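Asker: sequence plus predicted model, see below.
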Amino acid sequence: MAQKNATPLNLREEGLSQETVFKGRLLHINRDTVRLPNGAEATREVVRHPGAVAIVALAGDDLLLVKQYRYPIDQETLEIPAGKLEPGETPEICAQRELREETGYRGRLDYIGKFYSTPGFSDEIVHLFSAEELIWAPLTADDDEFLSVERISWTDALRQAKNGNFSDAKTTLGILMLAGKKE
């Protein structure tokens, strides 16, 4: 219910208990009981994620994208390189590693910003970087990762992002955020 006057509401929910429902290689799922601002109790199902990085990699006037099959949506996607943080790994180290694993390049990284991918049910935070001055320095991709690298012009990538042509949100957001910084 929206408040119509200027008095601020306390919207915070207090965690009362936490039950781990699933513990996987990548995700953990909790069923939490919370106290609502009105004093009532409710259940929240929460996906716990270690965090991730995504890289808007520019090779001159071209953007490097990775094409890969995504099982949950049963289709190939065209995305900016990305990956999850390993325990103890900083976002910058992770970004450099993922860039090398997925595209074969390393480069000068600049931090663009961060966002929560789906804060209604997950705590996953994605750190966005741009990468320029790329140098060939490949790392072996993960054993379960099959992808190809594609180049499109920055102008075309920006047009596609503005038109909603990418099905992957981090790709659209990364391109638009970098474009905003370049203006």
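Answerer: Everything's here; your move. On a predicted model such as this, the values are computed, not experimentally measured, just so you know.

Asker: contacts and neighbour counts: CA atoms only from here.
Answerer: Will do.

Asker: mind checking how far the spatially most central residue of the chain is from residue 33?
Answerer: Of all residues in the chain, the one closest to the mean position by C-alpha atoms, centre = their mean is residue 126, 3.8 Å from it. Here residue 126 is placed at a distance of 26 Å from residue 33 (C-alpha to C-alpha, to the nearest Å).

Asker: just residue 160 next, same as before
Answerer: In terms of C-alpha to C-alpha, residue 160 sits 42 Å off from residue 33.

Asker: give me the element the residue nearest to the centre of the chain is part of.
Answerer: strand 125-136 (DSSP states H and E).

Asker: got it, and residue 19?
Answerer: strand 14-23.

Asker: the helix or strand following that strand to strand 14-23, inter-axis angle?
Answerer: Using DSSP H and E, the helix or strand that follows strand 14-23 in sequence is strand 28-35. Interaxial angle of strand 28-35 relative to strand 14-23 (axes from the mean of the first three to the mean of the last three C-alpha atoms, to 10 degrees): 160 degrees.

Asker: take a look at this one as well, against the first:
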Amino acid sequence: MEYNLNENTLEEELKYTGDFIKVVRTKVTLPDGMEGYRDIVRHPGAVAIVAIKDNGKILVVEQFRKPVEKELLEIPAGKLNKGEDPLEAAKRELKEETGYSCEDIQYLGKIATAPGFCDEYISIYKATGLTKGDTDFDEDEFINLKEFSLEDLKILIREGKIEDGKTIASLQFL
């Protein structure tokens, strides 16, 4: 037997509102007609940038991530501000986190980051024609900028030294 897998929302209750996320408890009709519940994190969406220098090196940021209690290597990324165009957000985040601006930026695709509990999508861009400038970190943001070849990044992924899902997925678009 093949199901119609759609789950219809019956009601939604706001459980928590943070600085940019909301958590809701959603009552749904399941494919078999029964009712069930889904806890969902509502997220405004984000962008990630594969920034490639003229020498072929890819910019990577290193920062401490409290939820996993360690420093991670990631491509530059950040959340969308309310009503912000993803392309403009990508340019903004690249500049803020790395200090680089770009001559060319190309949309590569998007990923659903954790669709089992979160509605966040990350739009992925490739930036080239980079020009170095000054960073503009958020006041609570501390970042070390690094550069790696694509081959070195693949090795770091295989060795488990890069664990960030958006970074691993984004490199697949190259």
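Answerer: Noted; the coordinates are in hand. Worth saying up front: this structure is predicted, and the values here are computed from it rather than measured.

Asker: quick one: which of residue 160 and residue 33 of the first structure has more around it?
Answerer: Taking other C-alpha atoms under 10 Å, residue 160 of the first structure and residue 33 do not tie; residue 33 has more neighbours (18 against 14).

Asker: would you agree residue 41 of the second structure is in contact with residue 23?
Answerer: Yes: assessed by C-alpha atoms under 8 Å, residue 41 of the second structure is found in contact with residue 23 at 4.5 Å.

Asker: neighbour count winner among the two?
Answerer: Under the criterion of other C-alpha under 10 Å, the comparison of residue 41 of the second structure against residue 23 puts residue 41 first, with 21 against 18.

Asker: which position in the first structure aligns with that one?
Answerer: Mapped onto the first structure by TM-score structural alignment, residue 41 of the second structure lines up with residue 47.

Asker: other SSEs contacting the strand or helix carrying that match?
Answerer: Per DSSP H and E: residue 47 of the first structure is located in strand 41-48. With contacts taken as 3 or more C-alpha pairs under 8 Å, 6 or more residues apart in numbering; DSSP states H and E, strand 41-48 of the first structure sits against strand 28-35.

Asker: next, the buried residues of stretch 20-33 of the first structure.
Answerer: 28, 29, 30, 31, 32, 33 (16 or more other C-alpha atoms under 10 Å).

Asker: need the nearest residue in space to the counterpart of the last one in the second structure, chain neighbours excluded.
Answerer: Aligning on TM-score structural alignment places residue 33 of the first structure opposite residue 27 in the second structure. Nearest in space to residue 27 of the second structure, with sequence neighbours left out and distances taken as C-alpha to C-alpha, 6 or more residues apart in numbering, is residue 37 at 4.6 Å.

Asker: my guess is residue 157 of the first structure contacts residue 65. True?
Answerer: No: shown here, residue 157 of the first structure and residue 65 do not form a contact pair, counting by C-alpha under 8 Å, at 9.6 Å.

Asker: so between the two, which is more surrounded?
Answerer: When neighbours are counted by other C-alpha under 10 Å, residue 157 of the first structure and residue 65 differ, and residue 65 comes out ahead with 26 against 22.

Asker: what strand or helix carries the more buried one?
Answerer: Counting by DSSP H and E, the element that carries residue 65 of the first structure is strand 62-70.

Asker: residue 135 of the second structure in helix, strand or coil?
Answerer: coil (DSSP: H, G, I helix; E, B strand; the rest coil).

Asker: for it, which residues are in contact?
Answerer: Contact analysis of residue 135 of the second structure by C-alpha atoms under 8 Å, 6 or more residues apart in numbering lists 95, 96, 97, 98, 99, 100.
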